[in-house]
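In: any chance you could fold what I've pasted below:
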Amino acid sequence: MTDRPRVVLVSHSARLGGAERALLETVDALLSGGFGCRALLPRAGPLREALEERRVPVVVLPFKWWTALPHTGRWRRAMRTGWNVVLAAWLAGRLRAWGCDLVYSNTLSVFVGALAARMARRPHVWHVHELGLRHTGALFDVGEQRALRLLDRWSDTLVACSRAVEAWLAASVPPEKIRVVYQSVPAGTDLVGAIPKGPRVRLVCVGSLSRFKRQGDAVQALARLVERGVDAELLLVGEGDPAYLVQLVRLVEHERLTDRVQLLGELPSAWPVLASADVVVTCSQHEGFGRTVVEAMKAGKPVVGADSGGTAELIRHGATGLLYPAADVTALADAVELLVRDRELARRVAQEGRRWATATFSSAAHAWAVEQVVREALRRRQAEPLPTI
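Out: Got it, this is the predicted structure:
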């Protein structure tokens, strides 16, 4: 190992969603700590451009996810697994050629980096952002129990993005291998593209469109608010499942809210929209972390979130925001209405949320935690025998 350890980071996608932004924060932390970085992506995209802006070499390798919906055929799963194994063998050779000291995989969705690290006898860190897969309807190609065993076997350290994810992992992986590292979530400063705001109360919901993110709950809550005489509108930021998008459009039409709901798609930055919000809502029932919650807090906005997963870890009810029982549309509408009617409460939770988020999620704390995880994995591997596949 050189004085400047070299880390290869593997991303499951080239988009710029929450997990990908977390990867960029990890890269920034490693670069600030004097590490050399190289990134591996399954295709070109905005993430590649962001990495190259940081002068991080990027290699595009067409590996596949090892998760899919249940209707995916057995032969297709087998062929995909075989393809990934072949690519992992090729990558193992490249890791040696690059002088790689450690592989860092981002999210559970791909295993090619983990297997390649094993083949090349390199330490591996697996950064887990998901709170399991069952709520998404997806399945591991090799089955969940086998996948979790491989997660343990192919990792020197598992990084959990929250205590909620740590608890889920600890049911299958030795707890001593798990480290909780909160993302830094730097505050946005670019407000170019802010959407003009009229007199209506503006609700904002940010996240990839999917049924487990439950943006439909926000639409239904808006309908309840309008029925109660609250002149409100909803801006949805994000893209994702096309079928769920169709459902959302139909729901908006059914609730007669076409003039009150805007589907903005994926934006280069959600900060201009967050800056225009009166209340930010997050409805996901199984959120691993809840990046949007922290972003909203740092933007000084009151937040209403589902009392579940990582969201419940971030919001202290009545102090840094309001929680409501997940999937309870009426309770969501009640919480939003309370903030609309009680402006002093809204001001107080927004102020405390900003103070807490700014103190808790900092680039310095995140960089220190990431460096400790990587150096610990490197030291452990030096002290232990090399593993077998």
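
In: please count neighbours and contacts with C-alpha atoms only from this point.
Out: Noted.

In: can you map out the helices along the stretch 101-250 of the chain?
Out: Using DSSP state H, counting those that start in this stretch, the helices of the stretch 101-250 of the chain run over 112-119, 144-153, 163-170, 215-227, 242-254.

In: quick one: buried residues of the last one?
Out: So that's helix 242-254. Neighbour counts using 16 or more other CA atoms under 10 Å place 244-245, 248-249, 251-252 of helix 242-254 among the buried residues.

In: compare with the first, here's sequence two:
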Amino acid sequence: MQVKVLFLSHDNDLKGAERCLLELVTHLDLNRFKPLIVLPWRGPMEEKLKQENVYYMVRFLDRWIPSRHRASWNHPFKYLPGLRNRLWSLLSLIEREKIDLVYTNTSTILEGALAARRAGIPHVWHIHEHLRGNADLRCYFPTTWIDRITLSLSDRIITPSKALADNRFHGSEKVRTVSNGVNLAAFRSGDGKRVYMELGIPQNASLVTFVGGISKRKSPIDFARAAVMIHRQRPDVHFLLAGSTNDPVLEKNIRDLLKQARLNDCFHILGFRSDVANLLAAAKVHVSTSLQESFGLTLIEAMASYKPVVATRCGGPEEVVADEETGFIVEPKNPQAIAEAMLKLLNQPDLARRFGEAGRLRVEKEFTVETYAHQISEIIEEAIRTYERPT
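Out: Next comes the predicted model:
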């Protein structure tokens, strides 16, 4: 008998959390599960679900924890009046579709947890983000309150790293850690030559990639500062920064820095890209300079592409990257250390190749999408099996 699961997405973009959800629902065993995905509005993820023939619908879900660039002083006053109608909409959907379990993707939406409690069915909350110190989110309640609410309204909580579980839930028996997974086939066939041709990069140049968007938490300005240092020694190296801009002021600061250092011709700011596999195929080294990271999805994507990585010590990456085996872990907010690690890999091709091959093997053993989907499937079934309806 199929388990009917209602998956709620906080966004219809294709950033980290949405990509994790997309990989999950497209790798579930359809003999065991019947997924229905609710998207809050139309966007790129909808097209992916159509291509994969996944059952979905669009119903507005507001965020009780909005992003900084969407937040305003009166957000709670706009959020609360519509909450009742959004709950009734989900409850009618749960009843009509005979849903067995609600699965909320990210901390930022609350309606799914409330609707599951009201309907008397289990709820799984997949938490992808830190709250304390997260420069990208705006919390209107103390983070300790939010974590308690999350625990009380969940039968199981999934986190991508032990670091995040310890940071937010302090060893609760409801928490299960499941590392994010990558589709190995998708990162075996990237076309790096296409990227070189598109950007007009000389074939003999080396390319360093950063994929993650322009936000304070990702700290791409440290990547730009490291690029300035490297350019003095290796003017043949090009740098690529891909991802949506959540902070226009930060983007301007980066562009001003590049202009002052005369790096505009070899530093490429691309915005959002759906062809991450091609970007990573073109890279010699992949870099993450985050100040806070719950996991590091692009790190395993780069490792799956046989690329050595440089990442900052900020939580999740330490559980992903084997330091001095698949890449280097350096301290955050330290462009000098980031640049030195990048140069070591750029200047020692044999070392970079060895790290890249070791990274691929590590992903094959620990971070496949098949393992990811299997472990979450077990958690969903466990939540249903052990569910006790609140009195």
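
In: what's the TM-score for these two chains?
Out: With the length set by TM-score structural alignment, normalised by the length of the first structure, the two chains reach a TM-score of 0.93; 381 aligned residues with a CA RMSD of 1.9 Å.

In: what's the neighbour count on residue 364 of the second structure?
Out: 19 (other CA atoms under 10 Å).

In: and it? What does it align with in the first structure?
Out: For residue 364 of the second structure, the aligned residue in the first structure is residue 358 (criterion: TM-score structural alignment).

In: just name the most buried of the helices of the stretch 101-250 of the first structure.
Out: When the helices of the stretch 101-250 of the first structure are scored by mean count of other CA atoms under 10 Å, the highest mean neighbour count falls to helix 112-119 (a mean of 26).

In: tell me roughly how far that helix lies from the second structure on average.
Out: With mean CA distance after the TM-score superposition for the first structure, helix 112-119 of the first structure departs from the second structure by a mean of 1.2 Å once superposed.

In: just checking, what packs against that helix?
Out: Secondary-structure packing of helix 112-119 of the first structure (3 or more CA pairs under 8 Å, 6 or more residues apart in numbering; DSSP states H and E): helix 74-98, strand 102-106, strand 124-128.

In: please redo it, this time with the cut-off set to 6 Å
Out: Counting contacts by 3 or more CA pairs under 6 Å, 6 or more residues apart in numbering; DSSP states H and E, helix 112-119 of the first structure is packed against helix 74-98.

In: the helix it packs on: which residues count as buried?
Out: Neighbour-count burial for helix 74-98 of the first structure flags 77, 80-81, 84-85, 87-89, 91-92, 95 (criterion: 16+ other CA under 10 Å).

In: check the mean deviation of that helix from the second structure.
Out: In the superposition against the second structure, helix 74-98 of the first structure averages 2.1 Å from its aligned positions (mean CA distance after the TM-score superposition for the first structure).

In: which residues touch that helix?
Out: With contact meaning CA atoms under 6 Å, 6 or more residues apart in numbering, helix 74-98 of the first structure is reached by 63, 112, 116, 119-120, 141.

In: just stretch 99-106 of the second structure next, same as before
Out: Here stretch 99-106 of the second structure makes contact (CA under 6 Å, 6+ apart) with 4-9, 121-128.

In: which residues touch the equivalent of residue 235 of the first structure over in the second structure?
Out: Residue 235 of the first structure maps onto residue 240 in the second structure, with residues paired by TM-score structural alignment. When contacts are counted by CA under 6 Å, 6+ apart, residue 240 of the second structure touches 209, 267-268.

In: top of the residues you listed by number of neighbours, please.
Out: Comparing the contacts of residue 240 of the second structure on neighbour count, residue 209 comes out first with 24 neighbours (neighbours: other CA under 10 Å).

In: all strands for the second structure, in order.
Out: With DSSP state E as the criterion, the second structure has strands at 3-9, 33-39, 56-58, 101-105, 123-126, 156-159, 175-177, 206-211, 237-242, 267-271, 285-288, 309-312, 327-330.

In: reformat those strands as TSV; add distance to residue 370 of the second structure.
Out: As requested, those are exported to TSV (distance: least, CA to CA, whole Å):
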stretch	distance to residue 370 of the second structure
strand 3-9	18
strand 33-39	15
strand 56-58	22
strand 101-105	19
strand 123-126	17
strand 156-159	17
strand 175-177	16
strand 206-211	23
strand 237-242	27
strand 267-271	30
strand 285-288	24
strand 309-312	23
strand 327-330	24
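
In: among these, which is nearest residue 277 of the second structure?
Out: Residue 277 of the second structure lies closest to strand 206-211 among the strands of the second structure, at 10.8 Å (CA to CA).

In: quick one: the closest one aligns where in the first structure?
Out: Mapping strand 206-211 of the second structure onto the first structure (TM-score structural alignment) gives residues 201-206.

In: have a look at how far, on average, that stretch is from the second structure.
Out: Its aligned residues in the second structure lie a mean 0.8 Å from stretch 201-206 of the first structure after superposition (mean CA distance after the TM-score superposition for the first structure).

In: mind putting the contacts of residue 240 of the second structure in TSV, distance to residue 374 of the second structure included?
Out: Formatted as TSV, those follow (distance: CA to CA, whole Å):
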residue	distance to residue 374 of the second structure
209	31
267	40
268	38
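
In: quick check, nearest of the residues you listed to residue 98 of the second structure?
Out: The closest of these to residue 98 of the second structure turns out to be residue 209 (CA to CA; 45.4 Å).

In: just checking, the closest one touches residue 288?
Out: No: applying CA atoms under 6 Å as the test, residue 209 of the second structure and residue 288 come out as separate, 8.8 Å apart.

In: how much space separates the corresponding residue of the second structure for residue 342 of the first structure from residue 287 of the second structure?
Out: Here residue 342 of the first structure is matched to residue 348 in the second structure, going by TM-score structural alignment. Separation of residue 348 of the second structure from residue 287 of the second structure (CA to CA, to the nearest Å) stands at 16 Å.

In: repeat that for residue 164 of the second structure.
Out: Per CA to CA, residue 164 of the second structure is found 21 Å from residue 287 of the second structure.

In: for residue 138 of the second structure, same thing?
Out: From residue 138 of the second structure across to residue 287 of the second structure, the span is 27 Å (CA to CA).

In: who has more neighbours, the two?
Out: residue 287 (27 against 18).

In: which residue in the first structure aligns with that one?
Out: Matched by TM-score structural alignment, residue 287 of the second structure corresponds to residue 281 in the first structure.
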